[in-house]
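K.L.:
Need coordinates for the following:
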Amino acid sequence: MPDSVGELGEFGLIGAVTARLPQGQDVLLGPGDDSAVVAAPDGRVVVTTDLLVENRHFRRDWSDPSDVGHKAAAQNLSDIEAMGARPTSLVVGLGLPADLPSAWAVALSAGLAEEAALVGASVVGGDVVRSPLVVVSVTALGTLSGATPVTRSGARPGDVVAVCGRLGWAEAGFQVLSRGFRTPRLVVEAHRRPQVPYGAGAEAAALGATAMCDVSDGLLGDLGHVAAASSVAIDVDPATLDVAAPLREVASALGADPLTWVLTGGDDNALVATFPAGAELPDRWTVIGAVSAGSGVTVDGAEYAAPGGHDHFAGP
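P.N.:
Purely as a prediction, here's the structure:
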């Protein structure tokens, strides 16, 4: 295989990538035609899309290409999960520099396929273009299998708020990497590859979740979306939040507050949902707050001073 993407060429790259993409049971026609064909048994398709830009959402000196592929897929698969749906397929657009090593591009695609395989989904097609930076655009499709989608707008006063998955880990890894370090490995790997609680979305729907959201921009910020869409107030009890030992250790070394990372850090792709009071939740769901009449999100009954979530246009 030629060394660079430019030497390999568009169609050579497409061939090298698609040869490494296994197709799952939901795919009726995979890569190779003008479009793929994916089964939609109940007549509805859940669709989401996300964009990762080099040096904004990832850095090649921080993450290997497989990491970038895993992260790009995970961010979209978790959005499908957040609707109470099951992911079925991904379509990927790649913008790549001509001098990018072809092996890097192939490894990126392998990471995408490996993450998708964790939920039985497939990468069914996409496009490649020349770009000054690496850009990864992923569109994910999913099926509700006859169920009702769980939206952000169904939370009701009296509901409890529960979270499934890790919070603050990716932010801790980002803070470590930003200071030129590569350890502790646990938090650095959390930044490179989210650990999505796959299956928890459909599980929450079956348990009667009234609203749900993927936590990608920070717990408080994403709960703010739920509160606004549902026209309710949400209060988070900080005593219920898991501030893991690795986060405390890193925060101590950096002179930071690990609770801030848990409340406002993004990219962990946990799920947060509201449930009727008294709902019996599995152990992997932790009740962290309550819904009441009103508006906005508070922590222990008060406004939280730190930024409440990520905004792509809020900074440089």
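K.L.:
C-alpha from now on. contacts and neighbour counts both.
P.N.:
Noted.
K.L.:
contacts for the strand ranked longest in the chain?
P.N.:
When the chain is parsed with DSSP state E, its longest strand is strand 86-96. Here strand 86-96 makes contact (C-alpha atoms under 8 Å, 6 or more residues apart in numbering) with 5, 26-27, 38, 73, 77, 80-81, 116, 119-145, 199, 202.
K.L.:
before we go on, could you also do this sequence so I can check it against the first one:
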Amino acid sequence: MNTAETIGSLGENESLKRTISRLNASEHALVGPGDDSAVISAPDGRFVVTTDTMIEGHDFRLDWSTGYDLGWKAVASNIADVAAMGAAPTALVVAVNAPASTEIHWLESFADGLRDACERLAPGCGVVGGDLAASEQIMISVAAHGSLEGREPVLRSGAQVGDIVAVAGTLGRAAAGLALLQSANRDAISAYDALVDTQRRPQPPITSGVDAAAAGATSMLDLSDGLAKDAARIAKASGVTIQIDRLQLQGFEAVLEEAARAIEASEFDWVIGGGEDHSLLATFPSDAVIPRAFKPIGVVLPVGHAPVMLGANPMPEYGWDSVRD
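P.N.:
Got it, this is the predicted structure:
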């Protein structure tokens, strides 16, 4: 007989009590969980805010990811968007819809993932509130906030001809991890568990967003949908063409070659079309001192026949599409 406690048997109040007790506090919260709304300090007078939703069966599978994994990923994917604006993450609000039969242990593990991701990726940031409701499948919605700390936001629309294009973080690792899981090749999944872990628990370079802003980045975004698609977003918003140097991608490809061979896939496709590494793509003036975390991979050219060029050839804008895929 299964006597495991579920969120249905415990009810909303007790389930939330057990969950909230596991979270870390935000250093920026004047009023945290417990009231109708949180109160967050904004000394700059401005703050950035972003939101994202993860849906079971579309964005994740429970046989691939634990509650802890999903808590971590929910934080990482949202605060990467904050970092891409040149802001420091300060607070998150998290809403979870789940079947009443969901064991409370899953929700507690999810909270642990939220806490640990905040502490590891953005110390001082924390969950300040949210909601829990019943549904037929698990849905996770996060709203993340960040402080500009007196800096101007870094937009997608500021790239200038002659700028250097650079990336902080990894390319293709999360896509490789997803392909390994989809292959159901247990030997390959075990052999390349570090890639699978990148898919389950991304490690975006959060502090590099502030570093890029301080260094004078002219544009920046979070690489959530793939290098080709996201570079095109900067190019279109800025009215320029981005030229990627294939040679500068070889290092990213090299770490994926063995895994690609193991499941007969293309490491190049992972690097240019794979999303969910949540790395940062930015452009910098040619005379800027580019932060060490950023690797130059191309240049900004006058607008041409294609938003993104791979050397002399147009690069198709393929990658993840949250509506079509």
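K.L.:
if we can go back for a sec, for whichever helix or strand comes after the longest strand of the first structure, the distance to its chain's centre please.
P.N.:
Downstream of strand 86-96 of the first structure, the next assigned helix or strand under DSSP states H and E is helix 102-117. Taking the mean of its C-alpha atoms, helix 102-117 of the first structure sits 17 Å from the chain's own mean (C-alpha atoms, centre = their mean, to the nearest Å).
K.L.:
Any buried residues in helix 102-117 of the first structure, and which?
P.N.:
Within helix 102-117 of the first structure, the residues scored as buried using 16 or more other C-alpha atoms under 10 Å are 102-117.
K.L.:
Check stretch 234-241 of the first structure too.
P.N.:
Neighbour counts using 16+ other C-alpha under 10 Å place 234-236, 241 of stretch 234-241 of the first structure among the buried residues.
K.L.:
Quick one: the residues you listed as CSV, columns for distance to F174 of the first structure and secondary structure too.
P.N.:
Shown next, in CSV, are these (distance: C-alpha to C-alpha, whole Å; DSSP: H, G, I helix; E, B strand; the rest coil):
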residue, distance to F174 of the first structure, secondary structure
I234, 28, strand
D235, 27, strand
V236, 24, strand
L241, 20, coil
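K.L.:
Let me know the closest of these to M1 of the first structure.
P.N.:
Set against M1 of the first structure, the nearest of those by C-alpha to C-alpha is L241 (49.3 Å).
K.L.:
Over which residues of the first structure does stretch 208-217 of the second structure lie when aligned?
P.N.:
Aligned using TM-score structural alignment, stretch 208-217 of the second structure spans residues 200-209 in the first structure.
K.L.:
show me the contacts for the aligned residue in the second structure for W261 of the first structure.
P.N.:
Correspondence of W261 of the first structure to the second structure, assessed by TM-score structural alignment: W270. W270 of the second structure is in contact with 171-173, 175-176, counting by C-alpha under 8 Å, 6+ apart.
K.L.:
For W270 of the second structure, what is the enclosing helix or strand?
P.N.:
helix 267-273.
K.L.:
So the alignment partner in the second structure of V91 of the first structure versus Q248 of the second structure, what's the distance?
P.N.:
In the second structure, the residue paired with V91 of the first structure is V93, using TM-score structural alignment. As for V93 of the second structure, its distance to Q248 of the second structure is 38 Å (criterion: C-alpha to C-alpha, to the nearest Å).
K.L.:
secondary structure class for the equivalent of D127 of the first structure over in the second structure?
P.N.:
In the second structure, the residue matched to D127 of the first structure (TM-score structural alignment) is D131. Judged by DSSP: H, G, I helix; E, B strand; the rest coil, the three-state class of D131 of the second structure is strand.
K.L.:
quick one: D131 of the second structure from G32 of the second structure, how far?
P.N.:
13 Å.
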